[in-house]
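# Have a look at this fold, sequence not included:
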């Protein structure tokens, strides 16, 4: 049997801020194998919660939180210039890889090529620096996203304005720049993508076929851009495992459009989130609206939501898919009308929930009377969300502020929106749990046609396929080895057109 689902935003379970007397902020939050979270951002002082600072404009800031949001440790990385963390992943052996940008050539940073460089920082499980590398040329270059590949190396998404140093070519003023690195950060291959205009990468993800999807913006009308931009357009490229372009897709209206996040969906398509100028699609106002687009696996547009917001500026910075096949977006809003039901004052953090077809289910604002924003969201084991951003407020949803802007993390309870929730036993179960050598998957029901099984780590990376081939019948079992996995939290995910089902287990 099934139970009906209410459509409302989940409640705040806890929220915490960390900061110094300077301006601090959070950029990305991701779950870790022990049930906690990693948060990255930047800081500008060495007081309050910040124990060290390298004295430049800003430092990259890395924080490890436990499952209830309490700080376990924090580290800063940088030199006498400007340094900022942009992305983080927990690595297979339990450490962390951080994508950053730097102008420093001292302190923790060495090998800067001039101006801004893309900067990769490898940490052990306790946040200690293992190695670092700068990538770039004499122009300004910066990293935006990093993923660890199944073979243990890394793929770095960056933007380059160089045509020397590590950069082998440049199509114009700025290009997408993708680097395939080995486990020590050495370059295996690197490619630039773009035209004679301005092309800036925003996000990259490894895809289920072993290739990569990368998105950002373009003003180019030539080169690798096969659909000329109207003004500033979103530009998405599908790459194979070796970095060759399989297809590209430009999206945009008559004015400026931006995209900041992309995820592969359960149907093997892709969903993008960003912002669009109101006059680009004939919205009610000329302010910026939140923008969401869904592509199929070949890059063709399936649907888009072009005028999401109110009469002031509204942005979505990140998107992820939910268990029911819908989507949740995090960003910020300055509106108090239209699709926005409430504003605490000035700029609020904003959460938006869509169904699988892109229809608005609910939205909710978070913040106080000053400027607050959300930049990252992750699903949690209990069906809720954890979101990270920055806050200048001391009222409303906020209880304290350490100085100027603070790094801000909010934990929300379970989201009960969905096409359905099972009232009976789960579709499958795992045993033993915890496990040492093997895990047994027992199916209470037959697998739907077209269903896919995946073994995932705590950050949602696809590690293996526990079963493929014949349809599994009711009451049958599938067994797979976990002996080679490091200790930690893992999940078996079953996805089909009817939704996503996930069961977690602990590897001892």
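Alright, I've got the coordinates. Keep in mind the model is a prediction, meaning the values are calculated, not measured.
# only C-alpha atoms for contact and neighbour calcs from this point on.
Will do.
# would you list every one of the helices in the stretch 151-300 of the chain?
Secondary structure of the stretch 151-300 of the chain by DSSP state H, counting those that start in this stretch: no helices are present.
# mind listing the strands for it?
Secondary structure of the stretch 151-300 of the chain by DSSP state E, counting those that start in this stretch: the strands cover 154-160, 175-181, 187-193, 199-206, 212-218, 233-239, 245-251, 257-264, 270-277, 288-295.
# same check, this time on the stretch 1-150 of the chain
Using DSSP E, counting those that start in this stretch, strands in the stretch 1-150 of the chain cover 2-3, 12-18, 25-31, 37-43, 59-65, 71-77, 83-90, 96-102, 117-123, 129-135, 141-148.
# packing partners for the first one?
The one in question is strand 2-3. strand 421-422 (3 or more CA pairs under 8 Å, 6 or more residues apart in numbering; DSSP states H and E).
# Determine how far the strand it packs on lies from the middle of the whole chain.
Computed by CA atoms, centre = their mean, to the nearest Å, the separation of strand 421-422 from the middle of its chain amounts to 27 Å.
# what comes into contact with the next helix or strand after it?
Per DSSP states H and E, the first helix or strand lying C-terminal to strand 421-422 is strand 428-431. Around strand 428-431, the neighbours that count as contacts under CA atoms under 8 Å, 6 or more residues apart in numbering are 439, 440, 441, 442, 443, 444, 445, 503, 504, 505.
# Most neighbours among these, which one?
residue 439 (22 neighbours; other CA atoms under 10 Å).
# so what's the residue nearest to residue 143 when sequence neighbours are not counted up against?
Nearest in space to residue 143, with sequence neighbours left out and distances taken as CA to CA, 6 or more residues apart in numbering, is residue 158 at 4.1 Å. Shown in contact with residue 158 (CA under 8 Å, 6+ apart): 118, 141, 142, 143, 144, 145, 176, 177, 178, 200, 201, 202.
# could you check the distance from residue 158 over to residue 209?
Remark: distance between residue 158 and residue 209 (CA to CA, to the nearest Å) = 22 Å.
# Check residue 46 too.
Noted for residue 46: a distance of 45 Å to residue 209, by CA to CA.
# what's the answer for residue 109, then?
Taking CA to CA, one finds residue 109 at 35 Å from residue 209.
# also this one, for the comparison:
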């Protein structure tokens, strides 16, 4: 792929006009596009069942990593565990298949994205409703599913994230080889994606993990009535500082002064540090941020320090004087006056026991003046603080529930969730 040549990834069930050779009802097609020569012939991939494309990313030494979902067990697929499986292919530059693998279990499993790291290993991100085959330790109705492979497609490890409800990612973003961002929606009142009070069935979240699948930092926000909120994109500014973009159907949101316009509105949330959360709304009287299938989606990019752009769909005729039809593409530029959070060195906190009734201990910090601790509630209110020592931290005076433990050790800062039982 060059500045004038692009890879096109899509599904189709046509068998003529440049689409001959497909094997099933829906096949995945990969074609090239050049501004001078147009669309190349490309190739179809899949089997006799329905097969769907999600993303294609570049490999280190040329070629591509394909992420999709498959109901097939033949053709380019070597089997199927049941329903939809996550489908990953390693392709050469000429689109020949180096290997093709499927992952999941007997439930519905969906791939979102895959990225190759500098060492050749591959991180795969998706959702799962399975509890067998490749999926271990299922938490609830739907879990976030992360897989790490070597360059040959062999599984190194798998992990699931979520709570006892339904937790989905709508995107997984690569920041660097040690930083990946999961962004989506959760209706669990427990588990990995609970950072603040959850008073509604669904909350939007972002969740940062490292190359070993360990939690680094994250945030979530819901509404104060029984209305959905979801995130589909996030821009990481620095540790504990992120701009999340999604869709909501209310203005009953913590610390939000904007007025809900109707239908679906775009929700922008400035997670600025550990405790500062500033939501904003944008939209018109009809549905914004949803496609013809009523699926919520908005994508964003950073322009400069305080300016962002987002792109989505809209049915609101009041947003622009030149509204064209039933649904238009909406591109908007916004400015957010947030206070920048300085960069900080972040380390992983290891706490035991967790949950705890009385005392919690932090394994990987020094004692004395060099290590200070803070315990905050999930709204960011400071409850306890002091110097950390060998006696641990006494949480016996706290009410039962979830809290944030922040440790500053030297020039490094770490944060994790603890549960008082």
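Happy to help now that I have it. If you're wondering where the values come from, they're calculated on a predicted model, not measured in any experiment.
# What does the TM-score come to for these two?
The TM-score (TM-score structural alignment, normalised by the length of structure 2) is 0.71; 325 aligned residues with a CA RMSD of 2.6 Å.
# For my notes, please list the strands of the stretch 1-150 of structure 1 in TSV and give mean neighbour count and distance to residue 226 of structure 1 for each entry.
TSV is the format used below for the strands of the stretch 1-150 of structure 1 (neighbours: other CA atoms under 10 Å; distance: least, CA to CA, whole Å):
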stretch	mean neighbour count	distance to residue 226 of structure 1
strand 2-3	10	47
strand 12-18	18	45
strand 25-31	26	32
strand 37-43	27	35
strand 59-65	24	37
strand 71-77	19	40
strand 83-90	26	29
strand 96-102	27	29
strand 117-123	25	27
strand 129-135	19	28
strand 141-148	27	24
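# between the ones you listed, which one is nearest to residue 496 of structure 1?
Among the strands of the stretch 1-150 of structure 1, the nearest to residue 496 of structure 1 by CA to CA is strand 2-3 (17.4 Å).
# Can you get me the centre-to-centre distance for that closest one and its chain?
Remark: strand 2-3 of structure 1 is offset 31 Å from the chain centroid, using CA atoms, centre = their mean.
# quick revisit: just put the strands of the stretch 1-150 of structure 1 in a markdown table and tack on distance to residue 169 of structure 1.
Compiled in a markdown table, these are given as follows (distance: least, CA to CA, whole Å):
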| stretch | distance to residue 169 of structure 1 |
| --- | --- |
| strand 2-3 | 57 |
| strand 12-18 | 41 |
| strand 25-31 | 30 |
| strand 37-43 | 31 |
| strand 59-65 | 29 |
| strand 71-77 | 30 |
| strand 83-90 | 24 |
| strand 96-102 | 20 |
| strand 117-123 | 16 |
| strand 129-135 | 14 |
| strand 141-148 | 13 |
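# Mind checking those strands for the one nearest to residue 299 of structure 1?
The nearest among these, by CA to CA, is strand 141-148 at 20.8 Å.
# how close does the closest one sit to structure 2?
After superposition onto structure 2, strand 141-148 of structure 1 sits on average 1.1 Å from its aligned residues (mean CA distance after the TM-score superposition for structure 1).
# ok, now which ones touch residue 209 of structure 2?
178, 179, 180, 181, 182, 215, 216, 217.
# Now it: closest residue in space, sequence neighbours ignored.
residue 215 (4.5 Å).
# State the distance from the one you found to residue 170 of structure 2.
18 Å.
# ok so, going back, what about residue 109 and residue 209 of structure 1, which has more around it?
Shown here are residue 109 of structure 1 and residue 209; by other CA under 10 Å, residue 109 has more neighbours (23 against 9).
# would you list every one of the strands in the stretch 351-500 of structure 1?
If DSSP E, counting those that start in this stretch is used as the criterion, the strands of the stretch 351-500 of structure 1 fall at 360-366, 372-379, 385-391, 406-412, 421-422, 428-431, 438-443, 452-457, 462-464, 477-481, 488-496, 499-507.
# what's the second one in contact with?
Identification of contacts with strand 372-379 of structure 1 by CA under 8 Å, 6+ apart yields 26-31, 317-320, 322, 329-333, 347-350, 366-367, 385-393.
# give me that answer again for 7 Å
Under the contact criterion CA atoms under 7 Å, 6 or more residues apart in numbering, strand 372-379 of structure 1 has outside partners 27-30, 317-318, 330-332, 347-350, 385-392.
# Contacts only, for residue 247 of structure 2.
Contacts of residue 247 of structure 2 (CA under 7 Å, 6+ apart): 229, 230, 231, 264, 265, 266, 267, 289, 296.
# ok, now with 8 Å
229, 230, 231, 264, 265, 266, 267, 288, 289, 296, 297, 298.
# Quick check: the aligned residue for the third one in structure 1?
With TM-score structural alignment as the matching criterion, the partner of residue 231 of structure 2 in structure 1 is residue 259.
# Quick one: residues contacting that match.
Contacts for residue 259 of structure 1 (CA under 8 Å, 6+ apart) come out as 202, 215, 216, 217, 234, 272, 273, 274, 275, 291, 317.
# among the residues you listed, which two are most distant?
Among these, the pair separated by the greatest distance (CA to CA) is 202 and 291, at 14.8 Å.
# What lines up with residue 288 of structure 2 in structure 1?
Residue 288 of structure 2 maps onto residue 314 in structure 1, by TM-score structural alignment.
# That match: neighbouring residues, count only.
With other CA under 10 Å as criterion, residue 314 of structure 1 counts 28.
# next one: the one 3 residues further on
Residue crowding around residue 317 of structure 1 was assessed by other CA under 10 Å; the count is 26.
# so what's the equivalent of it over in structure 2 up against?
In structure 2, the residue equivalent to residue 317 of structure 1 is residue 298, according to TM-score structural alignment. By CA under 8 Å, 6+ apart, the contact set of residue 298 of structure 2 is 232, 233, 245, 246, 247, 266, 289, 310, 311, 312, 313.
# Just give the nearest non-adjacent residue to the fifth one, would you?
This means residue 247 of structure 2. residue 266 (4.6 Å).
# Would you agree that neighbour is in contact with residue 245?
Yes - if you go by CA atoms under 8 Å, residue 266 of structure 2 and residue 245 touch, sitting 7.2 Å apart.
# Tell me who's in contact with residue 15 of structure 1.
Contact analysis of residue 15 of structure 1 by CA under 8 Å, 6+ apart lists 69, 398, 408, 409, 410, 411.
# Most neighbours of all the residues you listed, which one?
That'd be residue 408 among these, by other CA under 10 Å, with 26 neighbours.
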